[in-house]
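Undergrad: dropping the sequence and predicted coords here.
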Amino acid sequence: MACGLASGGERWPAPPSLSRPPMDPRTTMAPSSLLLSVILCSLCAVALGGNAHNFVVVQRNSFESTERACSSVTRETVLAGTTLSDAGVRIPTSLGDAVDSLEYVVTLGIGTPSVQQTVLIDTGSDLSWVQCKPCNSSECYPQKDPLFDSNSSSTYATIPCGIDACKQLVHDFYNHGCTNGTGPSLCQYGIQYGDGSVTTGLYSTETLTLAPGVTISNFSFGCGRNQTGPNDKYDGLLGLGGAPESLVSQVAEQYGDAFSYCLPPGNGTAGFLALGTPGNNTASFVFAPMHKLAHISTFYVVTLAGISVGGKQLNIPPAVLSKGMIIDSGTVITGLQLTAYSALRSAFRSAMSAYPLLPPNVDLELDTCYNFTGHSNVTVPKVSLTFSGGATIDLDVPSGVLLQDCLAFTGGTYDNSIGIIGNVNQRTFEVLFDTGRGNVGFRPGAC
């Protein structure tokens, strides 16, 4: 159903039972308060003006226009927008309304002949997978498209145990042992994500079609045979993390060690996923230093130096934010450290005092929600994030600040622990992950 109920929990892998060491941040970084259930297509608004440059006046009726607009981005529209450039390939992204999801998705081809698959894009995990036949209702979640049939592809191949590709899964916490049948021993993968969903199956290779005439041969992926937990109706997941299993790592020889995306605000427009660097055309970006976590190459981490509401800097001790924030396209809501969130919530409520507070939204697990009934226009304060090194971005208003009339942040982690910047806050920015230069760039108004 278009614009329906969607799960919005974390999509970073968290497999405690699948060969992971103690104190892995995939289980320690965020408590269950980030496991959200959210309504798709919540906001679709037009900024009409400003107030001393620190507030934006938004038409109230435009908050409710997304249900009419979000269905206009069809699979055909997305496929028609695929483009090539000297720097690489650019694939349209869209909110997953067609698969009942608030996650962002792309449509790719897999197999020979190529079969279209709509997959979630996730910078918080590495191994890509799709659900595969045979898969009955007790083994797989319902998806909108037909299951991928590996037997119908001339280029599908399983990966045997014992080779380096299978051994690498152990190092990156994706290993699920080997098959024990009478035939050859085959490599199995297994992932449990932060929202509790699980996928297991055969680690395999296949031809991946990024765009007409643009293929990746022998692309390593998971042919999912058993999926459980909260999943929407997408066909699988496209891993964009930093480990060797990710799409980004597998195509680095063709496109280099950089990629970017723009996540549209949900007003019927398409964004993009671009493999390759934008060349020297980076004047409109601001850049923040990026680092990796020790012994875990998946995550892209930046450090917040401060947060502003309505142009006023919040009083947050630097130590609270010192462990950094993972930039995760596969998590919907940003999880701040508790002290930082408390300061943000207090300042935001003060700036929005003209509007009555509603009780916390239990379904969304958000606690700063408003009743805008009777208001034709709503004045929303700008929320700005400042990163180490001084780069500052103003989140899009309202799509990057409000979700279902609620402040789209939560106190998801303890002080002095790592947080997550979710996809709502990233809306309309081109986010450029340049691992070669060790930074993340942000270009506003890119989609």
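TA: In hand now; what should we look at?

Undergrad: CA only for contacts and neighbour counts going forward, please
TA: OK.

Undergrad: show me what secondary structure element comes after the helix or strand harbouring F287.
TA: F287 belongs to strand 286-289 when elements are defined using DSSP states H and E. Using DSSP H and E, the next helix or strand after strand 286-289 towards the C-terminus is strand 291-293.

Undergrad: packing partners for that next one?
TA: Secondary-structure packing of strand 291-293 (3 or more C-alpha pairs under 8 Å, 6 or more residues apart in numbering; DSSP states H and E): strand 296-302.

Undergrad: one more to weigh against that first structure:
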Amino acid sequence: MASFTTLLFSVFTLFSRLVLASSSKNNIPATITIPLKPTFTKNPSTEPLLFLQHLATASMSRSHHLKHGKASPLIQTSLFPHSYGGHTIPLSFGTPPQKLSFLVDTGSHVVWAPCTTHYTCTNCSFSNPKKFPIFNPELSSSDKILGCRDPKCVDTSSPDVHLGCPRCNGNSKKCSHACPQYSLQYAIGAASGFFLLENIDFPGKTIHKFLVGCTTSAERQPYSDALAGFGRTMFSLPMQMGVKKFAYCLNSHDYDDTRNSSKLILDYSDGETEGLSYASFLKNPPDFPFYYYLGVKDIKIGNKLLRIPSKYLTPGSDSRGGLMIDSGFAYGYMTQPVFKIVTNELKKQMSKYRRSLELETQSGLTPCYNFTGHKSIKIPDLIYQFTGGANMVVPGMNYFVLFPEASVACFPVTTDAGTNTLEFTPGPSIILGNYQQVDHYVEFDLKNERLGFVQQTC
């Protein structure tokens, strides 16, 4: 018999597609293009150490959270990269539409935006939150607070748990109280607020009764943008829109203010994208239902096949092991035993370059190199060999953090070495962050439960 979670998920998906069908009867353009943008705010190349420390700390915080936290037209939206390693898209909510910048995050599962002039962000790494744009529900005629009787009023961390109406008497169907407030955990930070049902507006298309979080307070957030969860959950943007797949191609991290953008594509079609290699998504382990896990057979550095025990490459029933792909994670992550195997081989193949031990100590990354005096640099490819035969080749110049002005570079993968005495830590053993996805067209085929990818200049 199907579980209540499965039934609720199916009902919600059907509801989303019925809403989509009802909103798609008019003439709709074949594609809708909106700018995917990097979150860079300044050029840190003059202070590479501070920048490395910032991203390494943020990446370790995020890896800790991820490991321990519980036939229609295309819609193209522009995707912009940002200085904390993220990428954003502009989305418009309400009537009339209010446009905000949303961080694209495949490692989280809720769409939310700051929604009050009294929005507070405690110990956050940006200036006064009152100066940043908010979504103001008071200015929208389509705004509706999610009621406690609504089937969508469920626990965001456990969608099979309906929050109900604790303030109502008995089973009264006339109770009009709102759904209880949510509290979301992100790395070392959090966000809390209440849910709204709103219109999300694209040129030529409007999706009605979209579930969006109205965040009233947050703490320790690294960004001022709103957040769009793209994870495997009924609350995510792609699932609510009923798309069959979504895709992006991330621009190179140049660490500067850039107006260059790529596209985020929301696709309702069934057709297979020509030229892609595919790797199947795995069934999620019990403790991590929202992530995109991939089956990895082997990892190579250059032409060298690494001997990594299979327990680290495939998630077990105890929720340990496996590889997840995460657009919101700047650097990658490898659990200590995997990290040691990979970096030992990397050091062998790059032995002709001088190690910068001082930079390693100060940045917390290893290995780091000083390339002063070298006219050309050769960094071996990092190759993921997925079950099923597909290979993802990550060129060395893409996955290393390079600072040409200072002639230094570091391997941007963090680990729990020195911070955890367990040989096999809970959660994914490998997190494939967005640095390793640069200059790849990456497609999340939700209908067929697989990841498609191909190298290309974004």
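TA: Received the coordinates, thanks. As the structure is a prediction and not an experimental result, all values here were calculated from the model.

Undergrad: ok, back up a step: chain center to the strand holding F287 of structure 1: distance?
TA: Offset of strand 286-289 of structure 1 from its chain centre (C-alpha atoms, centre = their mean, to the nearest Å): 19 Å.

Undergrad: counterpart of that strand in structure 2, which residues?
TA: Alignment note (TM-score structural alignment): strand 286-289 of structure 1 is matched to residues 277-280 of structure 2.

Undergrad: superposed on structure 1, what's the mean shift for that stretch?
TA: Superposing on structure 1 places stretch 277-280 of structure 2 at an average distance of 1.1 Å from its equivalents, by mean C-alpha distance after the TM-score superposition for structure 1.

Undergrad: now what about that stretch, what contacts it?
TA: Residues from elsewhere that reach stretch 277-280 of structure 2 (C-alpha atoms under 8 Å, 6 or more residues apart in numbering): 294-295, 386-391, 449-454.

Undergrad: which of the residues you listed are buried? Put it as a PyMOL command.
TA: If you want just the buried ones from the contacts of stretch 277-280 of structure 2 in PyMOL, going by 16 or more other C-alpha atoms under 10 Å, the selection is:
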select buried, resi 294+295+386+390+391+449+450+451+452+453+454
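
Undergrad: Throw the contacts of stretch 277-280 of structure 2 into TSV and include secondary structure, thanks.
TA: Output for the contacts of stretch 277-280 of structure 2, formatted as TSV (DSSP: H, G, I helix; E, B strand; the rest coil):
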residue	secondary structure
L294	strand
G295	coil
F386	strand
T387	coil
G388	coil
G389	coil
A390	coil
N391	strand
E449	coil
R450	strand
L451	strand
G452	strand
F453	strand
V454	strand
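
Undergrad: with the contacts of stretch 277-280 of structure 2 in mind, which one is nearest to L365 of structure 2?
TA: Nearest to L365 of structure 2 among the contacts of stretch 277-280 of structure 2: L294, at 25.4 Å, using C-alpha to C-alpha.

Undergrad: residue in structure 1 matching the closest one?
TA: In structure 1, L294 of structure 2 lines up with V302, judged by TM-score structural alignment.

Undergrad: wait, what's in contact with that match?
TA: V302 of structure 1 makes contact with A288, P289, M290, H291, G324, M325, I326, I327, F387, S388, V440 under the criterion C-alpha under 8 Å, 6+ apart.

Undergrad: once you drop chain neighbours, what's closest to the fifth one?
TA: Read that as G324 of structure 1. Spatial nearest neighbour of G324 of structure 1, excluding adjacent residues (C-alpha to C-alpha, 6 or more residues apart in numbering): T303 at 4.2 Å.

Undergrad: and that neighbour, how far from M325 of structure 1?
TA: 6 Å (C-alpha to C-alpha, to the nearest Å).

Undergrad: and V362 of structure 1, how many neighbours?
TA: For V362 of structure 1, the neighbour count with other C-alpha atoms under 10 Å is 10.

Undergrad: what's the closest non-adjacent residue to S388 of structure 1?
TA: Using C-alpha to C-alpha, 6+ apart, the nearest residue to S388 of structure 1 is A305, at 5.2 Å.

Undergrad: quick check: the one you found touching A391?
TA: No: A305 of structure 1 is beyond contact range of A391, at 9.3 Å (criterion: C-alpha atoms under 8 Å).

Undergrad: center of structure 1, which residue is that?
TA: Here the mean C-alpha position of structure 1 is nearest to the C-alpha of S329 (C-alpha atoms, centre = their mean), at a distance of 1.7 Å.

Undergrad: what lines up with that one in structure 2?
TA: Aligned partner of S329 of structure 1 by TM-score structural alignment: S327.

Undergrad: hmm, its match is touching G433, no?
TA: Yes: between S327 of structure 2 and G433 there is a contact at 6.0 Å, judged by C-alpha under 8 Å.

Undergrad: re earlier: any chance of the contacts of stretch 277-280 of structure 2 in TSV, plus distance to T361 of structure 2?
TA: Converted to TSV, these look like this (distance: C-alpha to C-alpha, whole Å):
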residue	distance to T361 of structure 2
L294	33
G295	34
F386	34
T387	36
G388	40
G389	38
A390	37
N391	33
E449	41
R450	39
L451	36
G452	37
F453	35
V454	36
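
Undergrad: so where's the longest helix in structure 2?
TA: Longest helix in structure 2 by number of residues (criterion: DSSP state H): helix 48-68.

Undergrad: run through the strands of the stretch 1-150 of structure 1 in chain order.
TA: Using DSSP state E, counting those that start in this stretch, the strands found in the stretch 1-150 of structure 1 span residues 5-7, 37-39, 47-51, 55-59, 83-84, 89-91, 94-95, 104-110, 115-122, 129-131.
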